[in-house]
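A.B. asks: let me see the structure of the following:
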Amino acid sequence: MIKGFFNKRKKYATIPSKKGRKEVPEGLMSKCPKCKTITYAKELRNQKYVCDHCDHHHRIGSADRIACTLDEGSFTPYDENMISKNPLQFPGYDEKSVSDREKSGLNEAVRTGSGTISGYPVMIAVMDAGFRMGSMGSVVGEKITRAVEKAIEEQVPFILFSASGGARMQEGVLSLMQMAKTSTALNQLREQGLLFISVMTDPTTGGVSASFSSLGDINLAEPGALIGFAGRRIIEQTIREKLPDDFQTAEFLMNHGQLDQVVHRKNMRETLATIVKLHQPYHGGDGHA
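C.D. replies: Okay, here's the model as predicted:
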């Protein structure tokens, strides 16, 4: 009788198979990489991808960045169909580029176009780490240069959001040439007396940090963003010294005079709108500047 009782209990104590378990749909939840708090993806998006528990700024794609920066429906994309070639015949580069396009839904690591912020027209370029870690190749440099030239043509401010691992190794020196090309275009923008706002996000490293992303008339960054040229380990091995824990963070750069302001993502749109407004040309008729 006792044996029969336990046999009966066993029937109800059986752990269901993996097939029988209800799985959480992919993309429904998101875990914060800093505090490990799990949040509904929809809720996180409503918070502009900032953790409600530890204030960590998640990396976001160019589409979301544009949506929370520009006036709704004002964005007009430029040069969307430009695609990188394989000028050095680097093995496997063509296949990886196709894979990146399929995974990210982008043709390259930067989106460019025009739009408005609080009604003020601007030209904008937004790098996307979802495409080959936002690496700077020939097309990235060309698209940014064209956006700057368009800003000169339209006589409007240029805003750049950087998110990049640096130069794209598969394009060798052609990638490094983009540092000079984009910097030259930005110098022409400055000669025209037009505003360039650079916003550095996590990460902004390598040749991107060493060229156009650091050349803003006003340089901003998001909290906690990794910003720097070489990696921490390489620098420590070179100078044979231990670096501060917050080295190469936005806050460290701010404290050492390399940034004008660290701006929370929830305040970024308002901050940009204010800066653009303050730099509008004066058209009054009373003779005062």
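A.B. asks: C-alpha from now on. contacts and neighbour counts both.
C.D. replies: Fine.
A.B. asks: distance of the nearest residue to Asp260 once chain neighbours are set aside relative to Gln261?
C.D. replies: The shortest distance from Asp260 to any non-neighbouring residue, by C-alpha to C-alpha, 6 or more residues apart in numbering, is to Asn219 (5.4 Å). Computed as C-alpha to C-alpha, to the nearest Å, the Asn219 to Gln261 distance reads 7 Å.
A.B. asks: again with Pro87
C.D. replies: 39 Å.
A.B. asks: quick one: the helices in the chain?
C.D. replies: Using DSSP state H, the helices of the chain run over 2-13, 41-46, 62-67, 93-104, 138-154, 172-191, 206-209, 232-239, 250-255, 265-278.
A.B. asks: sorry, back to before: tell me the contacts of the residue nearest to Asp260?
C.D. replies: Asn219 makes contact with Ile197, Ser198, Val199, Met200, Gln258, Leu259, Asp260, Gln261 under the criterion C-alpha atoms under 8 Å, 6 or more residues apart in numbering.
A.B. asks: let's see that with 6 Å instead.
C.D. replies: Ser198, Leu259, Asp260 (C-alpha atoms under 6 Å, 6 or more residues apart in numbering).
A.B. asks: the second one and Glu23, how far apart?
C.D. replies: Yep, that's Leu259 we're talking about. Distance of Leu259 to Glu23, computed by C-alpha to C-alpha: 45 Å.
A.B. asks: neighbour count: these two, which is higher?
C.D. replies: Neighbours around Leu259 and Glu23, counted as other C-alpha atoms under 10 Å, are more numerous at Leu259. The numbers are 21 against 8.
A.B. asks: run this one through as well so I can compare:
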Amino acid sequence: MSSWFRRKEKGIQTSTEEKKDTPKGLWYKSPTGKIIESEDLAENFWVSPEDDYHVRIGSKEYFQILFDDNNFKELDPNLSSKDPLKFEDTKKYSDRLKQAEKKTGLKDAVRTAVGKSMGKDLVIACMDFSFIGGSMGSVVGEKIARAIDYSIKKKLPFVMISKSGGARMMEAALSLMQLAKTSAMLAQLAEAKLPYISLCTDPTTGGTTASYAMLGDINIAEPGALIGFAGPRVVKEATGKDLPPDFQTSEFVLEHGFLDFIVHRRDLKRKINLYLDLVLNQPIRNEVES
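C.D. replies: I've put the predicted structure just below:
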């Protein structure tokens, strides 16, 4: 090899072991281009302070926000999906499940837990979009149904946090059956005169919207969340018409009567407990109790 391509003097060099890459995750850039340190973002309830953009978060973060001191007992933590239909498309469903579990550390697209929120026991089911798009399959439906059953047996309020792309196509009719199962369990919860608050976050779509997400005694949502059955592109293609501004945002849905309130994430814990106290005709709790 020609000496032209050889370095004659090494000069000052840093060994590979001593080189440090820029740590990942230190900064977050919102869709509007605002940049915030990840640590500051977490302290601000994962909301960008400059543009108020609500970053997508999962059950870990919502449990941290809603449960006192992040103390809770997870319900049915080991339920996991099978592949009864032996579904194959571009990839085996069983392989996708393994990959999603390894990537997220989750067993499926929902976690359920019981703990104290502002001093009183509360059951919460929260979906995780990171697990196959928060899709609803047999395990999601079963865990939600069991959580509602737990609420009935323990006489506790129930909160559902939805974040889903809809029914899980890889489970076909088995997934669609969960709409009826969860809705039937919510009917039993109502018969037991226990309150149910549904929180719609970005996105809440498909079979989730067509079942438990819209069946709350009080339906609330975070600002700017996408809420609907079919997505805007599908609706536009089906109707052949241009859609109104902010179509299917939580603000649009509120204006058209499908939501009761929009709640900023920093107020979520206080507002949910306020609504529960009102429904249960109990004395209103103060924030200091949280």
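A.B. asks: Asn81 of structure 1 is nearest to which of the helices of structure 1?
C.D. replies: Among the helices of structure 1, helix 138-154 comes nearest to Asn81 of structure 1, with 10.3 Å by C-alpha to C-alpha.
A.B. asks: mind listing residues that contact that closest one?
C.D. replies: By C-alpha under 6 Å, 6+ apart, helix 138-154 of structure 1 touches Ser84, Met123, Ser175, Gln178, Thr182, Ala185.
A.B. asks: what's the neighbour count on the residue lying closest to Arg265 of structure 1 once chain neighbours are set aside?
C.D. replies: Nearest residue to Arg265 of structure 1, sequence neighbours excluded (C-alpha to C-alpha, 6+ apart): Glu222, at 6.5 Å. Other residues within reach of Glu222 of structure 1, judged by other C-alpha under 10 Å, total 20.
A.B. asks: again, but for Pro25 of structure 1
C.D. replies: Pro25 of structure 1, neighbours per other C-alpha under 10 Å, totals 7.
A.B. asks: and it, what's its match in structure 2?
C.D. replies: If you follow Pro25 of structure 1 across to structure 2 using TM-score structural alignment, you land on Pro23.
A.B. asks: also Gly105 of structure 1?
C.D. replies: Using TM-score structural alignment as the criterion, Gly105 of structure 1 maps onto Gly105 of structure 2.
A.B. asks: so of the helices of structure 1, which one's packed in deepest?
C.D. replies: Per residue and on average, the most neighbours among the helices of structure 1 fall to helix 206-209, with a mean of 24 (mean count of other C-alpha atoms under 10 Å).
A.B. asks: how big's the offset between that helix and structure 2?
C.D. replies: Relative to the matching residues in structure 2, helix 206-209 of structure 1 has an average distance of 0.4 Å after the fit, by mean C-alpha distance after the TM-score superposition for structure 1.
A.B. asks: quick one on the thing from earlier: out of the helices of structure 1, which is closest to Ser74 of structure 1?
C.D. replies: helix 62-67 (9.5 Å).
A.B. asks: mean shift between the closest one and structure 2?
C.D. replies: Mean for helix 62-67 of structure 1 is 0.6 Å (mean C-alpha distance after the TM-score superposition for structure 1).
A.B. asks: which residues in structure 2 does that helix align to?
C.D. replies: Under TM-score structural alignment, the match for helix 62-67 of structure 1 is residues 59-64.
A.B. asks: quick revisit: in CSV: the helices of structure 1, plus distance to Ile117 of structure 1.
C.D. replies: Converted to CSV, these look like this (distance: least, C-alpha to C-alpha, whole Å):
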stretch, distance to Ile117 of structure 1
helix 2-13, 60
helix 41-46, 19
helix 62-67, 10
helix 93-104, 26
helix 138-154, 15
helix 172-191, 20
helix 206-209, 25
helix 232-239, 37
helix 250-255, 24
helix 265-278, 6
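A.B. asks: looking at those, which is nearest to Glu80 of structure 1?
C.D. replies: helix 138-154 (9.1 Å).
A.B. asks: quick one: average offset of the closest one versus structure 2, please.
C.D. replies: Mean deviation for helix 138-154 of structure 1: 0.3 Å (mean C-alpha distance after the TM-score superposition for structure 1).
A.B. asks: so which bit of structure 2 is that helix matched to?
C.D. replies: Under TM-score structural alignment, the match for helix 138-154 of structure 1 is residues 138-154.
A.B. asks: list the residues that contact the aligned residue in structure 1 for Ala173 of structure 2.
C.D. replies: Alignment note: Ala173 of structure 2 maps to Val173 in structure 1; criterion TM-score structural alignment. Contact analysis of Val173 of structure 1 by C-alpha under 6 Å, 6+ apart lists nothing.
A.B. asks: what do you get if the cut-off is 10 Å, keeping everything else the same?
C.D. replies: By C-alpha atoms under 10 Å, 6 or more residues apart in numbering, the residues touching Val173 of structure 1 are Leu88, Gly137, Ser138, Ala167.
A.B. asks: now do Gln258 of structure 1
C.D. replies: For Gln258 of structure 1, the contacting residues are Ser214, Asn219, Leu220, Ala250, Glu251, Phe252, by C-alpha under 10 Å, 6+ apart.
A.B. asks: wait, isn't Asp242 of structure 2 in contact with Val234?
C.D. replies: No - Asp242 of structure 2 is not in contact with Val234 according to C-alpha atoms under 10 Å; the separation is 11.7 Å.
A.B. asks: skipping adjacent residues, who's closest to the counterpart of Ala210 of structure 2 in structure 1 in space?
C.D. replies: Applying TM-score structural alignment, one finds that Ala210 of structure 2 aligns to Ala210 in structure 1. The shortest distance from Ala210 of structure 1 to any non-neighbouring residue, by C-alpha to C-alpha, 6+ apart, is to Phe229 (6.5 Å).
A.B. asks: wait, the residue nearest to Arg265 of structure 1 sits on Ser198?
C.D. replies: No - using C-alpha under 10 Å, Glu222 of structure 1 is not in contact with Ser198; the gap is 11.2 Å.
A.B. asks: thanks again, I'm all set now.
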